[in-house]
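Asks: Quick one, structure for this:
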Amino acid sequence: MPIIYQPIDERLRKAYENTDYRVDAPALCLHIHEPCPALDQLLTEQQSTTAVFITAWNPGSRRLSSSENERRQQALLELVAASGWMAFPGYGHGRAGDWPAEESLLIIGPDETQARRLGHALGQVAIVGYRKGGNAELWSCVVGDQ
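Replies: The predicted structure follows:
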């Protein structure tokens, strides 16, 4: 039976849509509902078709201490390294400035199912998914009733 994900709360959805998802090297910035030619190029170079922008910080959109966020992010780094996926450090920063920037990773290779499962395991409400040639999308990670 397929997993059913809950819709994202309207307030949170707008916050995600008004966030810059940045990677410094290679330089790129994702915005929900927009294409990213720089990421398309990176996916071509990496011979992949999908990517996900994800963080371990502040699960459930609840602020944690810096030390707890850093511990969680380190665990994510170790998990990604063990998976063999290529990852680039980045950060998500809301344009309104009312939420601190969150250390994140742009991970090349996981498909939507793998990415959502990872986001769910990290306690995230949503993650930013990307398919080569498409637009950045918001993927819910909150499992609903079957």
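Asks: hey, let's count contacts and neighbours off CA atoms from now on
Replies: OK.
Asks: So which elements touch the biggest helix by length in the chain?
Replies: Selection of the longest helix in the chain by residue count, based on DSSP state H, yields helix 66-83. Using 3 or more C-alpha pairs under 8 Å, 6 or more residues apart in numbering; DSSP states H and E, the elements in contact with helix 66-83 are strand 102-108.
Asks: Can you spell out which helices and strands pack onto the strand it packs on?
Replies: Judged by 3+ C-alpha pairs under 8 Å, 6+ apart, the packing partners of strand 102-108 are strand 50-54, helix 66-83, strand 86-94.
Asks: which one of those lies closest to residue 135?
Replies: Of all the helices and strands packed on strand 102-108, the one in closest proximity to residue 135, counting by C-alpha to C-alpha, is strand 50-54 (11.1 Å).
Asks: and for comparison, fold this next one:
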Amino acid sequence: MIQSVIAKNLIASYLCANYQIGAGPDSISLRIDQYSEALAKFLISSEQSCAAIISADNPYSLRLSNEKNWDAHESLRNFLICHSYPIIESLNLDPADSWPAEKSFFVPGLDLNTAQTLGQQYDQNAIVWIGNDAIPRLILLR
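Replies: This next block holds a predicted model:
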């Protein structure tokens, strides 16, 4: 197994986080390595076999100002829109409240290689990727 340079406590935080797709009563809450019936139905109805959750906030888990995070988030949004990827606003939530909520995008149809490259482009430690099994997986990037 390949060793990661990411601190074990950070990886543990990523694994415990709630990943909320969308807002309101139709939002879907995901946990790493746990099957989601709602997500499976969404993937089928949108005719997608995969998806990714990518954030541009807090590169390498170093806390940035709200302004810098907003700028990075908007840069990621513009990239995704310019490349015609469908996006749904999402939040990455720490149940221990050690980290503030991080904005992210749920991107249906984003293949694993592209998702990894995009996460690395925005200096992220990890992304969440979902295959056709509707089980979110933590993918470490460093």
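Asks: re the thing from before, dump the helices and strands packed on strand 102-108 of structure 1 to JSON lines, plus mean neighbour count and distance to residue 21 of structure 1.
Replies: As requested, those are arranged in JSON lines below (neighbours: other C-alpha atoms under 10 Å; distance: least, C-alpha to C-alpha, whole Å):
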{"stretch": "strand 50-54", "mean neighbour count": "26", "distance to residue 21 of structure 1": "7"}
{"stretch": "helix 66-83", "mean neighbour count": "14", "distance to residue 21 of structure 1": "16"}
{"stretch": "strand 86-94", "mean neighbour count": "19", "distance to residue 21 of structure 1": "4"}
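Asks: Out of these, which is closest to residue 15 of structure 1?
Replies: Within these, the stretch nearest residue 15 of structure 1 is strand 86-94; the backing value is 7.0 Å (C-alpha to C-alpha).
Asks: From the chain's centroid, how far away is the closest one?
Replies: The chain centroid and the centroid of strand 86-94 of structure 1 are separated by 8 Å, computed with C-alpha atoms, centre = their mean, to the nearest Å.
Asks: any residues touching that strand, and which ones?
Replies: Under the contact criterion C-alpha atoms under 8 Å, 6 or more residues apart in numbering, strand 86-94 of structure 1 has outside partners 15-16, 18-25, 80, 99-109.
Asks: Repeat that for stretch 100-119 of structure 2.
Replies: Under the contact criterion C-alpha under 8 Å, 6+ apart, stretch 100-119 of structure 2 has outside partners 21, 43, 48-57, 73, 77, 85-94, 125-127, 129, 139, 141.
Asks: according to the alignment, it goes to what range in structure 1?
Replies: Taking TM-score structural alignment as the measure, structure 1 aligns residues 100-119 with stretch 100-119 of structure 2.
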